[in-house]
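**Student:** Make a model of this:
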Amino acid sequence: MDRLQTMQVYVHIVEGGSFTHAAQALQLHRPAVSKAVQQLEQELGIRLLNRSTRKVSTTAEGEEFYKRCLEVLASVNDTFASFSQQRVLPKGRLRFDVAVTLAKAIIIPALPAFQQKYPQIDLVLGASDHPVDLISGGVDCAVRLGEHKDSSIVARKIGAIPMVTCGSPAYLSRHGVPHTLDDLRRHKAVNFFSGRNRRVMEWAFCPGGESVTLKLDSGIQTDDSEAFLSCGLAGFGLLQGLRPSLQPYISSGQLIEVLQNVATVPKPVSIMYPSRTHLPTKVRVFIDWLSELIGRQYPA
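**Tutor:** Take a look at the predicted model:
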């Protein structure tokens, strides 16, 4: 086998977790698959896989080689596709990580349309509120709220989602309904913190077009979106969050919107991906699709 073929075999072994899976997927005899791995390990002078009777797993070097193989094979596929008279549908495994509230309220409901358009892309979704290392984590792209400044990656702003301020009926009955920003300063908040420095997110308003940020005293703090909502429903304090995420609870009466006469500052949405000259086609079409999805509903 040539190098590209052995790399292809290796990727199938890692993703399928077995030599047999790779042999079946590539319609090869199992000895040919084993020989391909031996060829790679001999040529590289390293051990790529840990083998047992039940499981195949990558060594540290094997995991890094797997990620490099994905990049090389994606680049080869893109090169052939770009010169082919009949365009080939993008295919392969797409790993993307999305902030939890965005995933649940906006992206997951729309994903079937993307999958129908690109049926050969195998979607692998991670939903997290924590920073993700795109390179070491093998993640093709990530979608996060807020502005991001990291020279090692590309961060493209694709929209801005409206925010809403609200509280549970139980909390408001105990502490009163705020009608002004001065009233708000006397209230407790369910505060959300994020990032490696665990910074508490400020609340942002723009009364009369002037930007004002506030940090309310915490009734409780959390770094998890699900817990953030649960704490608000339980009456720990007021919430300021994405309107698409909180609106169903406002409509049902579980939360009550406050300060409706004071405009909030929309939260930017950014899509991040490794800084490469040539993005794999599967990543490029996903970025374009997501940018259109968010930008159409929530333009920046």
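**Student:** Please make it C-alpha for all contacts and neighbour counts, starting now.
**Tutor:** Noted.
**Student:** Do a quick rundown of the strands in the stretch 201-300 of the chain.
**Tutor:** 203-205, 212-214, 217-222, 239-242, 256-257, 267-274 (DSSP state E, counting those that start in this stretch).
**Student:** quick one: secondary structure of the residue of the chain positioned farthest from its centre?
**Tutor:** Within the chain, Pro31 marks the point farthest from the mean C-alpha position, 38.8 Å out by Cα atoms, centre = their mean. Put simply, Pro31 is helix when judged by DSSP: H, G, I helix; E, B strand; the rest coil.
**Student:** Next, work out how far apart it and Gly126 are.
**Tutor:** As for Pro31, its distance to Gly126 is 35 Å (criterion: Cα to Cα, to the nearest Å).
**Student:** do Ser230 as well
**Tutor:** The value you get for Ser230 to Gly126, if Cα to Cα is used, is 21 Å.
**Student:** higher neighbour count, those two?
**Tutor:** Higher neighbour count among Ser230 and Gly126: Gly126, with 16 against 13, using other Cα atoms under 10 Å.
**Student:** Against which helices or strands is the helix or strand hosting the more buried one packed?
**Tutor:** Using DSSP states H and E, Gly126 maps to strand 121-127. Secondary-structure packing of strand 121-127 (3 or more Cα pairs under 8 Å, 6 or more residues apart in numbering; DSSP states H and E): strand 92-98.
**Student:** Also this sequence, please, to line up against the first:
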Amino acid sequence: MDQLQAIRAFARVVEAGNFSRAADSLQMPNATLTKLVQALESHLGVRLLQRTTRRVTVTAEGAAYYERTARLLKELDDIDASFGSAQRKPRGPLRIDMGASVASMIVIPALPEFLAAYPDIRISLAVSDRHTNLIGENVDCVIRGGAVTDETLVARQIGSAPWVTCAAPAYWRAHGTPQHPHDLCDGHTLVGYLGGTGQRALPLRFAQGADKLEVMPPQLFGVNESNAHAAAGLAGLGIMQTFRYTARPYLLSGALVEVLPEWRPAPYPFYVVYPPNRHMSQRLRVFIDWITARFAAAM
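**Tutor:** Okay, here's the model as predicted:
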């Protein structure tokens, strides 16, 4: 048995979800793939996969084996990519996680230019506003806003996003336009962005010179995803404070109207975060350079 080939075959079955798709992606007969996985199970003395006529399920032992070997395969690919022609032409898979508004407003619209420049890189993009375990989930990098508190990870700032306080025109007509942040606590309602594990709405933050304050208008509606947060503001459900890149097209069209521009808080920093690795892959390196330039253009 070629153990490395068998491990790659097993990993591809786990990732593809069945033997047929895995065999197609590896360009090998289904029977050959099956024999490789069976040989690996025999070598280890455990069952890695439960097979039925309709589905393949990873056993507990299989999940643990995949988690450990996937990192080894990735490191081996990264080492290979650092030598020879692969360094001049980045290739291979790249797993990235980022928030919804960053994905839809900044990254995805420009991805065709990146993939045209690097056609041999395959991107798997997870979109969420939750915390991601980079090591445990085998993710190459995440794009996140705010301070990075995990000192075991590498964080590189790629930009800062200005804030805007806004609401739909119909909302301002119904509730009046504030002249000071404190006015928002009198007769106004908040479209709350629910952040953190406690799922509490984040307060509205304001700054003017040395003056800094937070206000918390009554909340009738809250949501924990950035695109839905913007949609709620557009629907007239209340005031929202969001990033200017998210609101920009709606401000230009008049679908949202900004208030208190002289009270904007400090821009919010964004970072690309990745595990420390002596062999950073060339594909991750070129993506980080590209996303840094993309953020600079979008802000």
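**Student:** on that earlier part again, now the following helix or strand past the strand holding Gly126 of structure 1 and strand 121-127, what's the angle there?
**Tutor:** Following strand 121-127 of structure 1 in sequence order, the next helix or strand is strand 141-145 (DSSP H and E). In terms of direction (axes from the mean of the first three to the mean of the last three Cα atoms, to 10 degrees), strand 141-145 of structure 1 departs from strand 121-127 by 40 degrees.
**Student:** how close does strand 141-145 of structure 1 sit to structure 2?
**Tutor:** When structure 2 is overlaid, strand 141-145 of structure 1 sits 2.0 Å from its aligned residues on average, using mean Cα distance after the TM-score superposition for structure 1.
**Student:** now that strand and strand 267-274, what's the angle there?
**Tutor:** Counting by the same axes, to 10 degrees, strand 141-145 of structure 1 points 160 degrees away from the direction of strand 267-274.
**Student:** what's the mean distance for the helix ranked longest in structure 2 versus structure 1?
**Tutor:** Assignment by DSSP state H gives helix 60-81 as the longest helix of structure 2. Taken over the aligned residues, the distance from helix 60-81 of structure 2 to structure 1 averages 2.7 Å (mean Cα distance after the TM-score superposition for structure 1).
**Student:** what comes into contact with that helix?
**Tutor:** 7-8, 11, 14, 46-49, 86-87, 90-92, 136, 138, 279-282 (Cα atoms under 8 Å, 6 or more residues apart in numbering).
**Student:** Also stretch 229-237 of structure 2?
**Tutor:** Residues from elsewhere that reach stretch 229-237 of structure 2 (Cα under 8 Å, 6+ apart): 166-171, 189-193, 220-223, 238-240, 242, 246-247, 255-256.
**Student:** Sort out which of these are buried, if you could.
**Tutor:** The neighbour count (16 or more other Cα atoms under 10 Å) marks 166-171, 189-193, 221-223, 238-240, 242, 246-247, 255-256 as buried among those.
**Student:** where along the stretch 201-300 of structure 1 do the helices fall?
**Tutor:** Remark: helices assigned in the stretch 201-300 of structure 1 by DSSP state H, counting those that start in this stretch are 225-233, 243-251, 281-297.
**Student:** For Ile121 of structure 1, find the nearest of those helices.
**Tutor:** Ranking the helices of the stretch 201-300 of structure 1 by proximity to Ile121 of structure 1 (Cα to Cα) places helix 281-297 first, at 6.9 Å.
**Student:** Give me the mean distance between the closest one and structure 2.
**Tutor:** Mean deviation for helix 281-297 of structure 1: 2.8 Å (mean Cα distance after the TM-score superposition for structure 1).
**Student:** So which bits of that helix are buried?
**Tutor:** For helix 281-297 of structure 1, by 16+ other Cα under 10 Å, it's 281-284, 286-287, 290-291, 293-295.
**Student:** That helix: how far from the chain's middle?
**Tutor:** Its chain's average C-alpha position is 13 Å from that of helix 281-297 of structure 1, according to Cα atoms, centre = their mean, to the nearest Å.
**Student:** ok so, going back, out of the strands of the stretch 201-300 of structure 1, which comes closest to Phe96 of structure 1?
**Tutor:** Nearest of those (Cα to Cα): strand 267-274, 9.4 Å.
**Student:** what's the closest one packed up against?
**Tutor:** Contact partners of strand 267-274 of structure 1 among helices and strands, from 3+ Cα pairs under 8 Å, 6+ apart: strand 141-145, strand 153-161.
**Student:** winner for burial among these?
**Tutor:** strand 141-145 (a mean of 24; mean count of other Cα atoms under 10 Å).
**Student:** Identify all contacting residues around that one.
**Tutor:** Under the criterion Cα under 8 Å, 6+ apart, residues 95-99, 132, 134, 267-274, 283 lie in contact with strand 141-145 of structure 1.
**Student:** And for stretch 211-224 of structure 1?
**Tutor:** If you take Cα under 8 Å, 6+ apart as the criterion, stretch 211-224 of structure 1 is touched by 129-130, 184-194, 201-206, 228, 231, 236-237, 265.
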